[in-house]
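Participant: A structural model of the following input is requested.
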Amino acid sequence: MSRSVPQDPPAPDNDGLPEEAGGLRKIIHVDMDAFFASVEQRDNPHLRGKPVAVGGSSGRGVVAAASYEARRFGVRSAMPSVTAKRLCPDLVFVKSRFDAYREASRQIRAVFEHHTPLVEPLSLDEAYLDVTEDRLGIGSATRIAELIRQEIPAKTRLTASAGVSYNKFLAKLASDQNKPDGLCVIRPGEGADFVATLPIRRFHGVGPKAEEKMKRLGIETGADLAARDIAFLRTHFGSFADYLFRAARGIDLRPVRPHRIRKSVGGERTFSQDIGGAGALRDTLEDIIDIVWERIERAEARGRTVTLKLKYNDFSIITRAKSIPQRPHSSKGGEWIEDKARFARLARELLEEALPLPLPIRLMGLTLSNLDRGKADEPPRDEAQLSLL
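Facilitator: Sure thing, here's the model as predicted:
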């Protein structure tokens, strides 16, 4: 496996990341390598070295995760299983085992918290850590990241990649740079130059549609984006412009938030062609149910409200919601949507009540909200990443 680890600076407290000068902090982003699939390969020796997909293999199944052996064939998460099988005929499908993933995640979280109390989990398999002041007094964020990457395989027999920088945006970009099992450091003064070299698709939140639009405007790299002023970006990208302007310069002022409250879990899909037929709409809904429920399980969330979002081809949007009534002081089940069958039933009811649609749609989404606060103390993935395709 590729491995690129920059050398630590001579002094343990001098890795180029200041204690908080100018608002800069020492941030690590840790991302497990093909987490679900790697757990399956760890626990089943017969799967090691083979292309593995976690998810359903049926006609309506969706890939929840893919091993690196499968990714070489173009298999990706959120891909329909039939497409994945066509790309990789030898692909081995295994059913998800969230109990195993959660147990591994708990072990990994303990490693993080050994070094800092400021841990912001994004999901079971990735998190931000603020180590500006670390528990062990090591001082070097680079050294802490390397220690974490040694401790995780020692305790879980799984590998992780890490990015180290002075803000969350750059740390996350860095963790993707040398995957799998890699480490990348972006020091103060290097952020803008690092971002300038990246294809625009590497910017979190820039999906295929936004990428196409940017290319039509002559924006293909971070440098191209940085060359546009804020007025130009607001004209073409509206409220997204401020994020793009800062990102192109490597600026991100968000703190690591260890106790953010999740408000919802969901996802949406934008279609390459508009969909209007009832049969196609129902089939699409089943795909979205599969993918969103995987996210719900990954987040260990349960809620009371399911919302269906539809965007018509004239760009108008409607939402429809159904809620499970709360039963105060009830010890019986039923007050939470905590199984896939119930979530799917409510989603299907919402679609059926909306049919027939007055116009074809270009986007469909599902969300579970009104969450149990006791199970919702982990933040969702960055909002920009919620699009399925």
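Participant: going by C-alpha atoms from here, please, whenever you check contacts or count neighbours.
Facilitator: Fine.
Participant: which SSE is immediately downstream of the helix or strand where Asp287 lies?
Facilitator: Taking DSSP states H and E as the definition, Asp287 sits inside helix 278-298. Counting by DSSP H and E, the next helix or strand C-terminal to helix 278-298 is strand 303-312.
Participant: now the other sequence, so there's something to compare against:
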Amino acid sequence: MNGRKIVHVDMDAFYASVEQRDSPELRGKPVVVAWRGKRSVVCAASYEARHFGVRSAMVATHAERLCPEAVFVPPDFTRYRAVSRAVREIFLRHTDLIEPLSLDEAYLDVTENKTGLATATKVASTIRQQIREELSLTASAGVAPNKFLSKIASDWRKPNGLFVIQPAEVASFLTPLPVGRIPGVGKVTEEKLVRLGMRTVGELRTLPLNELQRMFGRYGQRLYELARGIDENPVVPNRPTKSISAEDTFEQDVLLAETEPMIRRLAEKTWLASRKESRIARTVVLKLKTAEFRVMTRSQTAPEPPASQEELTQIALSLLQKVGTDPGQRFRLAGVGLGNFRDPGESAEPSLFPL
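Facilitator: All right, here's what the predicted structure looks like:
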């Protein structure tokens, strides 16, 4: 192990919790942060709403069917950003090595901390206590020797929990975990591993490196290391966002003209994700994958970035006109992305290499 002490802090049901904190009449009720309508998706759900199966990124109408008593609240990203800044101020009392992942979660390297607390566990406990006392919100935290393990740990006792993985406990902790808990192991990779009899991380450890590399290419090396609890990636403060995107595979291959409903939903997901960023994206990207697995992208970089979800949606839909394929061509996947991020007020020089 590298001797680092990493804390991953994850605010509990952040947007919904802020709404419940600021509006006492919402406390104890199933709150869904979303605009109503069949084109809308859920930004966040309180734990009361999650009890009914409501989850982030779910289509809002589906959430309403699962939980007819849900209270829908339109998102207020200006307020969420302000609370996120207050949380970050608490982090900064303890360390300058902070890597935000979004408005509601971050990695902190507390190998050395500013307050002289004896252990990383005490740092995490203090941070959670300060968030609770000063902001009337709860956060879960994971403490571990690296980023990979700390993120798993922060989810272990959610909500409002703290879980610690000591260096000597790494192997025993990982051994029974399903392989799907490893970052990057999606449904397809998990199914492939399960077919090979690799259901747990412990079973995955029995595969030699060259075999994993043969099956998964460069990712095979990463799989080999993570199965052993190895993650040398440092906490990188102020890592600039390069792109934000959402993509999905159709239940069955569709014609180009039939992709509009999916593109509308993906544009909303991408727009909501981009609201977590302080920087502004100037390039819109449309991605399509044909039934033959050929990837096509079209992009537009304008002097002014899209100013609303509807504007992003219209740009993405207009890029469909630039695809120019055989009318009978069918597609299996669509994606909408934002890139070319800049700080507010930074001049937008035309990119020589648009996404």
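Participant: returning to that earlier point: centre of the chain to the helix holding Asp287 of the first structure, how far?
Facilitator: Chain-centre distance of helix 278-298 of the first structure: 17 Å, with Cα atoms, centre = their mean, to the nearest Å.
Participant: residues contacting that helix, please?
Facilitator: Contacts with helix 278-298 of the first structure, where a contact means Cα atoms under 8 Å, 6 or more residues apart in numbering, come from 60-62, 64, 78, 80, 98, 102, 123-124, 265-269, 275, 302, 340, 343-344, 347-348, 351, 355-356, 364-368.
Participant: contacting residues around the aligned partner of Ala291 of the second structure in the first structure?
Facilitator: Alignment note (TM-score structural alignment): Ala291 of the second structure maps to Asn313 of the first structure. Counting by Cα under 8 Å, 6+ apart, Asn313 of the first structure makes contact with 274, 359-362.
Participant: same check on Asn238 of the second structure?
Facilitator: Residues in contact with Asn238 of the second structure (Cα under 8 Å, 6+ apart) are 98-100.
Participant: can you tell me the SS state at it?
Facilitator: At Asn238 of the second structure the chain is in coil, as set by DSSP: H, G, I helix; E, B strand; the rest coil.
Participant: re earlier: would you mind checking the contacts of helix 278-298 of the first structure for buried ones?
Facilitator: With burial judged by 16 or more other Cα atoms under 10 Å, the buried subset of the contacts of helix 278-298 of the first structure is 61-62, 64, 78, 80, 102, 123-124, 265-269, 275, 302, 343-344, 347-348, 351, 364-368.
Participant: do a quick rundown of the strands in the second structure.
Facilitator: Along the second structure, counting by DSSP state E, strands occupy 6-11, 31-33, 44-45, 71-73, 98-102, 105-109, 139-144, 162-164, 243-255, 280-290, 295-301, 330-342.
Participant: distance to Val201 of the second structure for these - can I get that in TSV?
Facilitator: Shown next, in TSV, are the strands of the second structure (distance: least, Cα to Cα, whole Å):
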stretch	distance to Val201 of the second structure
strand 6-11	21
strand 31-33	35
strand 44-45	30
strand 71-73	40
strand 98-102	25
strand 105-109	23
strand 139-144	17
strand 162-164	19
strand 243-255	27
strand 280-290	32
strand 295-301	32
strand 330-342	30
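Participant: give the buried residues for the helix holding Asp287 of the first structure.
Facilitator: In helix 278-298 of the first structure, counting by 16+ other Cα under 10 Å, buried: 281, 284-298.
Participant: next: stretch 220-230 of the second structure.
Facilitator: Neighbour-count burial for stretch 220-230 of the second structure flags 220-224, 226-230 (criterion: 16+ other Cα under 10 Å).
Participant: among the residues you listed, which two are most distant?
Facilitator: Largest separation among these by Cα to Cα: Gly220 and Gly229, giving 14.4 Å.
Participant: got the end-to-end distance for stretch 103-114 of the second structure?
Facilitator: 23 Å (Cα to Cα, to the nearest Å).
Participant: quick one: it aligns where in the first structure?
Facilitator: On the basis of TM-score structural alignment, stretch 103-114 of the second structure is assigned to residues 124-135 in the first structure.
Participant: and the contacts of the matching stretch?
Facilitator: By Cα under 8 Å, 6+ apart, the surrounding residues in contact with stretch 124-135 of the first structure are 19-20, 25-32, 35, 101-102, 105, 112, 114-122, 139, 141, 168, 256, 298-299.
Participant: quick one: which of the strands of the second structure is nearest Glu190 of the second structure?
Facilitator: Glu190 of the second structure sits nearest to strand 243-255 of all those, at 17.1 Å, using Cα to Cα.
Participant: for the residue mapped onto Arg42 of the first structure from the second structure, give me its contacts.
Facilitator: Matched by TM-score structural alignment, Arg42 of the first structure corresponds to Arg21 in the second structure. Residues near Arg21 of the second structure by Cα under 8 Å, 6+ apart: 27, 136-137.
Participant: where along the first structure do the helices fall?
Facilitator: Secondary structure of the first structure (DSSP state H): helices at 35-43, 68-71, 81-87, 98-115, 141-156, 168-177, 191-196, 208-216, 222-226, 230-237, 240-247, 278-298, 340-354.
Participant: please convert these to JSON lines, extending it with distance to Arg202 of the first structure.
Facilitator: Output for these, formatted as JSON lines (distance: least, Cα to Cα, whole Å):
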{"stretch": "helix 35-43", "distance to Arg202 of the first structure": "21"}
{"stretch": "helix 68-71", "distance to Arg202 of the first structure": "17"}
{"stretch": "helix 81-87", "distance to Arg202 of the first structure": "23"}
{"stretch": "helix 98-115", "distance to Arg202 of the first structure": "26"}
{"stretch": "helix 141-156", "distance to Arg202 of the first structure": "22"}
{"stretch": "helix 168-177", "distance to Arg202 of the first structure": "8"}
{"stretch": "helix 191-196", "distance to Arg202 of the first structure": "9"}
{"stretch": "helix 208-216", "distance to Arg202 of the first structure": "10"}
{"stretch": "helix 222-226", "distance to Arg202 of the first structure": "9"}
{"stretch": "helix 230-237", "distance to Arg202 of the first structure": "17"}
{"stretch": "helix 240-247", "distance to Arg202 of the first structure": "11"}
{"stretch": "helix 278-298", "distance to Arg202 of the first structure": "22"}
{"stretch": "helix 340-354", "distance to Arg202 of the first structure": "32"}
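Participant: who are the contact partners of the aligned residue in the second structure for Arg269 of the first structure?
Facilitator: Taking TM-score structural alignment, Arg269 of the first structure has Asp248 as its aligned residue in the second structure. Residues in contact with Asp248 of the second structure (Cα under 8 Å, 6+ apart) are 266, 333-335.
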